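Peer 1: Build me a structure from this.
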Amino acid sequence: MSRVIRLSLILVFVGGVLFLIQRNQLNAARADLLALKSAPKVETPAGGEDLEGRREQLKREIARLTEANQEIHKLRGQIRVARQQRLTAETLRKDNKDLEARLADAKRNNGKPRVQNPFANRGQATPEAAVETMLWAMREGRTNELSQVNLQIAGHLPNMRPQDLSNTILLMRGTTANVRGIQFLPRQKNPDGDTVLQARIIRPEGSSETLLPMGPFGASDTMNFTLQHTNGHWVIVGQF
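Peer 2: This is a model prediction of the structure:
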């Protein structure tokens, strides 16, 4: 692939230089021929033969440059074909990489297509971002990010045995497996001055609850999070 790209770049450069040189020569020859045609013969009777010879020479030069110009156009056509072939090859390579990634992902999920995560890692700049980051980490099984955003969980995950941690990750994924999205309501304050954020669960049509009636959702359509702003980040300190 790199060889095709290098060849295309060389052809583009050489073709462009040749085209500019030939075009300048062709324009100069045409200008000389026009000047000679307009020159009065009576003023140079002794040099008439030289003038005619010069005209014939210029005609041959114009014919040669015209032929060379046609070759340049042909070369430019070859460059366009090579460029299109390169773009096609790059598209095929990208499609192959996407297909390989999808096949590898299907193998990791026992042949089942992976469901798109409706949440994203939004960081912890706002209460809403912190809650969505927590849900994203639960869906992806990302225990490190989950510990950073949820202080309740942070104290338990590091002390779990490997088997218990693996079961917890499966539980978190199952808890969020049937949740399509989340809708936040206006923020509130509790008596302690903490921010309380209420969120409404959005589930697919025909679904009434999560696959596992555990975790932060339960069978309810709403949930409440208590958050604090610490060291420039919002963290979840409670949920009910």
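
Peer 1: Please make it C-alpha for all contacts and neighbour counts, starting now.
Peer 2: Noted.

Peer 1: show me the contacts for the residue nearest to the spatial centre of the chain.
Peer 2: With distances taken as Cα atoms, centre = their mean, Lys94 lies nearest the centre of the chain, 11.4 Å away. Under the criterion of Cα atoms under 8 Å, 6 or more residues apart in numbering, Lys94 has no contact partners.

Peer 1: State the distance from it to Arg3.
Peer 2: Lys94 sits 18 Å away from Arg3, going by Cα to Cα, to the nearest Å.

Peer 1: tell me how far the helix or strand hosting Asn69 is from the chain's mean position?
Peer 2: For Asn69, the host element (DSSP states H and E) is helix 48-108. Taking the mean of its C-alpha atoms, helix 48-108 sits 28 Å from the chain's own mean (Cα atoms, centre = their mean, to the nearest Å).

Peer 1: who does the helix or strand following that helix touch, helix- and strand-wise?
Peer 2: Later in the chain than helix 48-108, the nearest helix or strand by DSSP H and E is helix 127-140. Packing contacts for helix 127-140, counted by 3 or more Cα pairs under 8 Å, 6 or more residues apart in numbering; DSSP states H and E, involve helix 143-149, helix 162-176, strand 195-202, strand 233-239.

Peer 1: Looking at those, which is nearest to Ala29?
Peer 2: helix 143-149 (73.1 Å; Cα to Cα).

Peer 1: Just the buried residues of the closest one, please?
Peer 2: Neighbour-count burial for helix 143-149 flags Thr143, Glu145, Leu146, Ser147, Gln148, Val149 (criterion: 16 or more other Cα atoms under 10 Å).

Peer 1: Tell me the one among those nearest to Leu171.
Peer 2: Thr143 (12.3 Å).

Peer 1: thought the closest one was touching Ala137?
Peer 2: Yes: shown here, Thr143 and Ala137 form a contact pair, counting by Cα atoms under 8 Å, at 6.8 Å.

Peer 1: Just send the helices and strands packed on helix 127-140 back as a markdown table, with distance to Phe184 too.
Peer 2: Compiled in a markdown table, these are given as follows (distance: least, Cα to Cα, whole Å):
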| stretch | distance to Phe184 |
| --- | --- |
| helix 143-149 | 17 |
| helix 162-176 | 17 |
| strand 195-202 | 4 |
| strand 233-239 | 14 |
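
Peer 1: Next, the second sequence, to be compared with the first:
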Amino acid sequence: MALRRRKRQDHENHERWLISYADFITLLFAFFVVMYGISSVNEGKFKVFSYSLSEAFNGGVQSAGTVAQLTQEDLFLRSVADRRNARQAEAQRKRDEFVKKVTSDLNRVMGALIKSQQVSVSQTSRGIELEINASVLFETGQAEIQTAALGVLAEVAKLLAGDDHSIEVNGHTDDIPIHTAQFPSNWELSSARASSVVRLFIEQGVSSRRLTAVGLADNFPLVPNITPDARAKNRRIAISILAPQAERTGALPAQ
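Peer 2: As a prediction, this is how the structure comes out:
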């Protein structure tokens, strides 16, 4: 008689949920790690930002606790910025003193010509500009300084000989062409006139290393060349005394 095999009974696993729960917890942990990484703040930059805001709203007064929170790197960067600002302020102070002194001296020496509107003294972005009408210095079509003007220019040179600022002398003409054996064009005439002023300055003790002579012909008129008076105004010598840290190289004047 054959024995009937008993059917195997399968037991239901009641702990399978633990696997899903563990997977969920792992994913949740990874999620919060990623979120923390995204939201983390650069502490140093945050402190600098907080310091700047506090300084702005408190009028530059910082509490000891705020300063103590800054890192050494933050304080070093702050110190570098303060030194840079101090250097810029000192450079601006020297520039202002230079402009004030030189302008006052030129107005004193050239007072009579300034009143007759043959000379002007003005401040530019690069320093001080002294403009002298060509009729004061030269005869028509000539580049040799007239005897009557030598004394005035010599006084200007003596004022400038005592410092080390760079000086640019620019010659300007009107738009009427010149054709002579000595000056084939206005380029030669304007250059020769600027060079004459430079030579006089050197003779009066101004270092040649400080001087630049530039001929600009009729390229930068003060006013349109449409009348004889306008052309006479455009014929001029412009002497630029460059302020400290101003670039020296024949930077062209504004039209």
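
Peer 1: Overlay the chains and give the TM-score.
Peer 2: TM-score for the superposed chains, counting by TM-score structural alignment, normalised by the length of structure 1: 0.27, backed by 101 aligned residues with a Cα RMSD of 5.6 Å.

Peer 1: before we move on, the earlier item: quick one: the buried residues of helix 143-149 of structure 1 as CSV, columns for distance to Ile79 of structure 1 too.
Peer 2: CSV is the format used below for the buried residues of helix 143-149 of structure 1 (distance: Cα to Cα, whole Å):
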residue, distance to Ile79 of structure 1
Thr143, 52
Glu145, 50
Leu146, 53
Ser147, 56
Gln148, 54
Val149, 55
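
Peer 1: Which member of the residues you listed is positioned nearest Trp234 of structure 1?
Peer 2: For the buried residues of helix 143-149 of structure 1, the nearest to Trp234 of structure 1 is Val149 (7.4 Å; Cα to Cα).

Peer 1: so who does the closest one touch?
Peer 2: Here Val149 of structure 1 is in contact with Gln124, Ala130, Val131, Thr133, Met134, Trp234, Val235, Ile236 (Cα under 8 Å, 6+ apart).

Peer 1: Met172 of structure 1 versus that one, what's the distance?
Peer 2: Distance from Val149 of structure 1 to Met172 of structure 1, by Cα to Cα: 15 Å.

Peer 1: ok, now Thr133 of structure 1?
Peer 2: Going from Thr133 of structure 1 to Met172 of structure 1 by Cα to Cα gives 13 Å.

Peer 1: With Ala82 of structure 1 instead?
Peer 2: 51 Å.

Peer 1: Looking at those two now, which is surrounded by more residues?
Peer 2: Applying other Cα atoms under 10 Å to Ala82 of structure 1 and Met172 shows that Met172 carries more neighbours, namely 23 against 19.

Peer 1: so what's Ala238 of structure 2 up against?
Peer 2: Glu129, Leu130, Glu131, Ile132, Val169, Asn170, Gly171, His172.

Peer 1: Would you mind putting these into TSV with secondary structure alongside?
Peer 2: Putting the contacts of Ala238 of structure 2 into TSV (DSSP: H, G, I helix; E, B strand; the rest coil) gives the following:
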residue	secondary structure
Glu129	strand
Leu130	strand
Glu131	strand
Ile132	strand
Val169	strand
Asn170	strand
Gly171	strand
His172	strand
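
Peer 1: Export those residues as TSV, with columns for neighbour count and distance to Ile239 of structure 2.
Peer 2: Output for the contacts of Ala238 of structure 2, formatted as TSV (neighbours: other Cα atoms under 10 Å; distance: Cα to Cα, whole Å):
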residue	neighbour count	distance to Ile239 of structure 2
Glu129	21	6
Leu130	20	5
Glu131	19	6
Ile132	22	8
Val169	26	5
Asn170	27	6
Gly171	29	9
His172	30	11
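
Peer 1: in the stretch 1-150 of structure 2, which spans are strands?
Peer 2: Counting by DSSP state E, counting those that start in this stretch, one finds strands in the stretch 1-150 of structure 2 at the ranges 119-124, 127-133.

Peer 1: and the ones you listed as JSON lines, adding distance to Arg199 of structure 2?
Peer 2: Output for the strands of the stretch 1-150 of structure 2, formatted as JSON lines (distance: least, Cα to Cα, whole Å):
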{"stretch": "strand 119-124", "distance to Arg199 of structure 2": "20"}
{"stretch": "strand 127-133", "distance to Arg199 of structure 2": "16"}
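
Peer 1: and Leu113 of structure 2, which of those is closest to it?
Peer 2: Once these are compared by Cα to Cα, strand 119-124 is nearest, at 5.4 Å.

Peer 1: Just the buried positions in the lengthiest helix in structure 2, please.
Peer 2: The longest helix of structure 2 (DSSP state H) is helix 72-109. Within helix 72-109 of structure 2, the residues that count as buried by 16+ other Cα under 10 Å are Asp74, Arg95, Phe98, Val99, Val102, Thr103, Leu106, Asn107.

Peer 1: helices and strands around it, which ones?
Peer 2: strand 119-124, strand 127-133, helix 147-161.
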